[in-house]
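[1] no sequence on hand, only this structure:
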């Protein structure tokens, strides 16, 4: 599955100009431009997503449906040549903060950090299973679209800079803090093979997954597209 907190690291997305509690840094080349949506949520001054969303860069369900319709359908690609090391992570964001710590700060409540920017206290609610956690060590930073899934749906053909951007994207709904148990249950599976156990999260999950795949021009399989449609159907109209 390869998405555990201790093994990821990379350079930040080119669209990234994020400031989170003093953790900020220069953007790196190679990130894709966000596709116009007309409905993407913008982060607040503290870096947190606006409008009650858990993730940044979210679009409404109508836009997500349009994005999903525009995705190329293709069979599952090969894992030949895949290595997590080809997606350099976690990126340094400045002031000793890396991408993991930025996400922990963004996604938590009353988060305090030590001199090395490590979260030492706070409260987090995991989107996937609804579990509330007060120990940062029990949280993983999940890639919404896993690196391995990205590889087999198009990232195998990217250059190193684009893979780094994908692995550290703080602008689109690609990174979030969730319980280690739920993250490891998900592994690198697509939505047709794994769904968040908390069904109330399906609307956000489906919109986020679709937006990331649309932003990066990744393909979907027929079963994956069908389940994403099911997830979007759980959104309130």
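    That came through, no problem. Since the model is a prediction, treat every value here as computed from it, not as a measurement.

[2] all contacts plus neighbour counts: C-alpha atoms, from now on.
    Fine.

[3] and the host helix or strand of residue 102, what does it pack onto?
    Residue 102 belongs to helix 99-107 when assigned by DSSP states H and E. On a contact count with 3 or more Cα pairs under 8 Å, 6 or more residues apart in numbering; DSSP states H and E, helix 99-107 meets strand 19-20, strand 92-94, strand 109-113, strand 119-125, strand 139-143, strand 175-179.

[4] now those strands in TSV, with mean neighbour count and distance to residue 169?
    Below are the helices and strands packed on helix 99-107 laid out as TSV (neighbours: other Cα atoms under 10 Å; distance: least, Cα to Cα, whole Å):
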stretch	mean neighbour count	distance to residue 169
strand 19-20	19	14
strand 92-94	21	12
strand 109-113	15	21
strand 119-125	19	20
strand 139-143	25	9
strand 175-179	25	7
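
[5] structure B:
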């Protein structure tokens, strides 16, 4: 018996044996016709869905709060701290001196549209203010977790803005303060929602409604 004929006979016998045992034999390429399962979109893919997924709760108390409970600005190496890194990232033509001291550059403050050339006129704002975070669940964190939050260079929590706009905001949430530049409302709301989602912070009903209204400007 030739090799090809022998192989065909063996294959036929295997098929008959499997059929007799009640084992189904799929025709070629049957598996490729079955669609792969798909997961529902993550809330983060849609800011409105992300907002809806946040836990709504009354604001907590300020008991025990201190900015010292959120250590900042932490060292980031090579003589730079968190503030220095934010200024370098967000400025144009940034100049530095020894020890990572920022000596000049140009920054546009997104909150009020002011162009700043003196780094001393800038504050690094926490998109979700430290006290607001405390009232939204950060009071239950460790100091190490609060330090990470206060120095988060990986997300949308830190932004260089004019000192005057930062201080007008203070520790208020979106229900009580919005950036004077309305064109920035969409980005601001997205940033707040993203930060609160990342850190599992709560929102109160008024804040939820204010963020939802700003998201409608997107």
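    Perfect, thanks for sending it. Note that this is a predicted model, so its numbers are computed, not measured.

[6] coming back round to it: for the helix holding residue 102 of the first structure, grab the matching residue range in the second structure.
    Mapped onto the second structure using TM-score structural alignment, helix 99-107 of the first structure covers residues 82-90.

[7] in that stretch, what's buried?
    82-88, 90 (16 or more other Cα atoms under 10 Å).

[8] got those residues as a markdown table, with distance to residue 146 of the second structure columns?
    Shown next, in a markdown table, are these (distance: Cα to Cα, whole Å):
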| residue | distance to residue 146 of the second structure |
| --- | --- |
| 82 | 14 |
| 83 | 16 |
| 84 | 19 |
| 85 | 19 |
| 86 | 18 |
| 87 | 21 |
| 88 | 23 |
| 90 | 23 |
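
[9] mind checking how far residue 216 of the second structure is from residue 186 of the second structure?
    Distance, residue 216 of the second structure to residue 186 of the second structure, using Cα to Cα, to the nearest Å: 7 Å.

[10] got it, and residue 192 of the second structure?
    10 Å.

[11] okay, those two: which has more neighbours?
    Under the neighbour definition other Cα atoms under 10 Å, residue 192 of the second structure and residue 186 were set side by side, and residue 192 has more, 21 against 18.

[12] and that one, what's its match in the first structure?
    Using TM-score structural alignment, the equivalent of residue 192 of the second structure in the first structure is residue 209.

[13] likewise residue 179 of the second structure?
    With TM-score structural alignment as the criterion, residue 179 of the second structure matches residue 196.

[14] quick check: chain neighbours aside, which residue is closest to the residue most central in space within the first structure?
    By Cα atoms, centre = their mean, the first structure has its centre lying nearest to residue 174, at 1.7 Å. Distances taken as Cα to Cα, 6 or more residues apart in numbering put residue 144 closest to residue 174 of the first structure, at 4.8 Å, once the chain neighbours are dropped.

[15] burial measure for the one you found, as a count.
    Using other Cα under 10 Å: residue 144 of the first structure sits among 24 other residues.

[16] please apply the same query to residue 12 of the second structure.
    Residue 12 of the second structure has 10 neighbours, counted by other Cα under 10 Å.

[17] counterpart of residue 116 of the second structure in the first structure?
    Alignment note (TM-score structural alignment): residue 116 of the second structure maps to residue 133 of the first structure.

[18] surely that match is in contact with residue 121?
    No. Using Cα atoms under 8 Å, residue 133 of the first structure is not in contact with residue 121, being 10.2 Å away.

[19] OK, contacts around the match of residue 192 of the second structure?
    Residues in contact with residue 209 of the first structure (Cα atoms under 8 Å, 6 or more residues apart in numbering) are 144-145, 173-174.

[20] so who does residue 152 of the first structure touch?
    Contact partners of residue 152 of the first structure, counting by Cα under 8 Å, 6+ apart, are 76-79.

[21] how many other residues sit next to the residue nearest to it when sequence neighbours are not counted?
    Leaving out its chain neighbours, the residue that sits closest to residue 152 of the first structure by Cα to Cα, 6+ apart is residue 77, at 4.2 Å. Residue 77 of the first structure has 16 neighbouring residues, counting by other Cα under 10 Å.

[22] contacting residues for residue 77 of the first structure?
    Per Cα under 8 Å, 6+ apart, neighbours of residue 77 of the first structure: 151-154.

[23] tell me the residue in the second structure aligned with it.
    Per TM-score structural alignment, residue 77 of the first structure is aligned with residue 60.

[24] same question, residue 227 of the first structure
    So, by TM-score structural alignment, residue 227 of the first structure is matched to residue 210.

[25] same check, this time on residue 67 of the first structure
    Under TM-score structural alignment, residue 67 of the first structure pairs with residue 50 in the second structure.

[26] burial count for the closest residue to its match other than its chain neighbours?
    Counting by Cα to Cα, 6+ apart, residue 50 of the second structure lies nearest to residue 43, which is 4.3 Å off, once chain neighbours are set aside. Residues lying near residue 43 of the second structure (other Cα under 10 Å) number 16.

[27] show me what secondary structure element comes after the lengthiest helix in the second structure.
    Taking DSSP state H as the criterion, the second structure has its longest helix at helix 3-20. Moving toward the C-terminus from helix 3-20 of the second structure, the next helix or strand (DSSP H and E) is helix 47-53.

[28] buried residues in the strand or helix carrying residue 213 of the second structure?
    Secondary structure assignment for residue 213 of the second structure, by DSSP H and E: helix 205-215. Within helix 205-215 of the second structure, the residues that count as buried by 16+ other Cα under 10 Å are 207-208, 210-212, 214-215.

[29] likewise for stretch 130-149 of the first structure?
    Across stretch 130-149 of the first structure, burial judged by 16+ other Cα under 10 Å covers 130, 133-134, 136, 139-149.

[30] picking that back up, need the residues touching each of residue 133 and residue 121 of the first structure.
    Common neighbours of residue 133 of the first structure and residue 121 (Cα under 8 Å, 6+ apart) do not exist.

[31] quick check: the nearest residue to residue 94 of the second structure once chain neighbours are set aside vs residue 14 of the second structure, distance?
    Closest residue in space to residue 94 of the second structure, ignoring its immediate chain neighbours: residue 105 at 4.1 Å, by Cα to Cα, 6+ apart. Counting by Cα to Cα, the separation of residue 105 of the second structure from residue 14 of the second structure is 77 Å.
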